[in-house]
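> Generate a structure from the sequence data that follows.
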Amino acid sequence: MTFIDINCDIAEGFPYDQELMKYISSANIACGFHAGDHQTMRRTVKLALENSVKIGGHPGLDDRKNFGRKKRNISPEDLYSLLLFQFGALFAITKAEGGHLHHIKAHGALYHMINEEVDLAKAFCHSIINFDPHLTIYCPPYGQLHTIGNSFGLTIKKEVFADRTYRKDGSLVPREKEHAMITRKEEALKQLLLVITEEKVMCEDNTELALSGDTFCLHSDQPQAASFAKYLRKQLGNHQIRIM
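A predicted model of the protein is given here:
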């Protein structure tokens, strides 16, 4: 039996959160800037606790208009403060509900910015070190955050996406491309099984890329998010792969 973690970006205003919680093992809860609010955060924390799902922060840029998916200039100092603000809000709600924070995963444009820019990656790591150095970082296997986080002695979990396609440099195909999202659950399963069993992925140009993961992501904004998660959990179980 193989054991894996399935994480989901959640509490972002889509209608599948309650159903999704039945099939995932880590919840990346939006912290109120790119999406979500105090009530949504609390409701989602309670759902996670009821389903024994690990609670993580999903901080993003202060940009609701673009759902945090548009890159913008931000200094390392401003990013540091922005992150602490979001961590603190989710921490307070989680503690009040009797839970604890397990991990942090950046959202959208911020996810890519801290993976590409050294100073922003350092600011991200320093925010975690000074807030709670025991938090785990979910991040791409390639890039600045993985390298710098490891050098700082932080706990890093390599993230691979079940419902996104890859380029040969290890980056995700940009969302504006028609084939950026995997919309067929059978294709998502195929990609997951290839990464889990052979540690590789097929890229958009049909080349192979060495890729291994510690945690695997589904998006709650996928129109079939809940059915995706249910299908993947069942089919992975048929391959002796358990989500926990």
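> Only C-alpha atoms from now on, for both contacts and neighbour counts.
Will do.
> ok, longest strand in this structure?
What stands out as the longest strand in the chain, according to DSSP state E, is strand 2-10.
> how about this one, so we can line them up?
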Amino acid sequence: MNGKNIDINCDVGEGIGNEPELFPFISSCNIACGGHAGDEDTIREIGLLANKHKVKVGAHPSYPDKDNFGRVALDITEKELKETLKHQVNTFLKVIVSAGVTMNHIKPHGALYNEIAKNNKVAITFLEAIHEFKKKAILYVPYKSVVAKIAKERGFAIRYEVFCDRNYNDDLTLVSRKEKDSLILDEKKVFEHVLRIVEDNAVKTISGSIKKIKADTFCIHGDTPNAIEILTYLSNELPKRRIQISK
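So this is what the prediction gives:
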């Protein structure tokens, strides 16, 4: 097998405070920009730290809902959603540019991410909200999602994302966090999950089925309880299969 390089991204700036431990193990990050967590100070702090570790920096906008950490789909108008998303990404961009950091990508968070994967109307609203950033940033989206299809049609540069620490349904949606098996916390199982995707372009779903999938970037959540242990294990084991995390 020829050697491969992969991108591992992580959601950060969400108040966990483990970024100094995470950044040596990842190659890109998604910084909360005020919707579900974070503010200008945390954006600047985390952006500078990421730059120091040669970690690519992206905006992580969400529904404006800190109470539910952006994990509940809000019943707001298209206008309200567009306005908050534009404000979040513009705030993020203003802060990191002033800090001398470059925006690499945009990745929506939580319930917004799940909604645009399946809801045509919300996906279009999201893409219209970030249209002005189309030439400035790559878009991280789920494979075979509604938003991926529309984004490609509209000329966005996209990267397909899969999750290291989440289980998948047969339709390639994520198992709901309300279900007990939504997270993969065992380091060896995470490794097996990632390895199957890298080597076979396939994922084993929660039902045990094997489904084809494509990944350009792999996410681990910064608030996964043992995120550091998982990343440490991956950084040790992946090179044994000639898979490198690319900085």
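> now the longest strand of structure 1: which residue numbers in structure 2?
Mapping strand 2-10 of structure 1 onto structure 2 (TM-score structural alignment) gives residues 4-12.
> Report all helices and strands that the longest strand of structure 1 contacts.
strand 26-30, strand 215-219, strand 241-243 (3 or more Cα pairs under 8 Å, 6 or more residues apart in numbering; DSSP states H and E).
> so how far is it from its chain's centroid?
Put simply, strand 2-10 of structure 1 sits 9 Å off its chain's centre (Cα atoms, centre = their mean, to the nearest Å).
> and for the helix or strand following that strand, what are the contacting residues?
Following strand 2-10 of structure 1 in sequence order, the next helix or strand is helix 17-20 (DSSP states H and E). The contact list for helix 17-20 of structure 1 (Cα atoms under 8 Å, 6 or more residues apart in numbering) reads Ile10, Ala11, Thr44, Leu47, Ser220, Ala225, Ala226, Ala229, Lys230.
> Can you tell me the SS state at the fourth one?
This points to Leu47 of structure 1. helix (DSSP: H, G, I helix; E, B strand; the rest coil).
> Quick check: it vs Tyr16 of structure 1, distance?
Remark: distance between Leu47 of structure 1 and Tyr16 of structure 1 (Cα to Cα, to the nearest Å) = 12 Å.
> any common contacting residues for these two?
With Cα under 8 Å, 6+ apart, Leu47 of structure 1 and Tyr16 have no common neighbours.
> what's the counterpart of Lys82 of structure 2 in structure 1?
Counting by TM-score structural alignment, Lys82 of structure 2 corresponds to Tyr80 in structure 1.
> Go ahead and name everything in contact with whichever strand or helix holds its match.
In this structure, Tyr80 of structure 1 sits in helix 76-96 according to DSSP H and E. With Cα under 8 Å, 6+ apart as the test, helix 76-96 of structure 1 has contacts from 31-33, 41-42, 45, 57, 59, 61, 100-101, 119-120, 122-124, 126-127, 131.
> hmm, try it at 7 Å
Residues outside helix 76-96 of structure 1 that contact it (Cα atoms under 7 Å, 6 or more residues apart in numbering): Cys31, Arg42, Val45, Gly57, Pro59, His100, Leu101, Asp119, Leu120, Ala123, Phe124, Ser127.
> So which of these are in strands?
Gly57, Leu101.
> For the contacts of helix 76-96 of structure 1, work out which two are farthest apart.
Farthest pair in these (Cα to Cα) is Arg42 and Asp119. Separation: 32.2 Å.
> Excluding covalently adjacent residues, which one is nearest to His38 of structure 1?
Of all residues not flanking His38 of structure 1 in the chain, Gly32 sits nearest, at 7.0 Å (Cα to Cα, 6 or more residues apart in numbering).
> Quick check: the aligned residue for the one you found in structure 2?
Under TM-score structural alignment, Gly32 of structure 1 pairs with Gly34 in structure 2.
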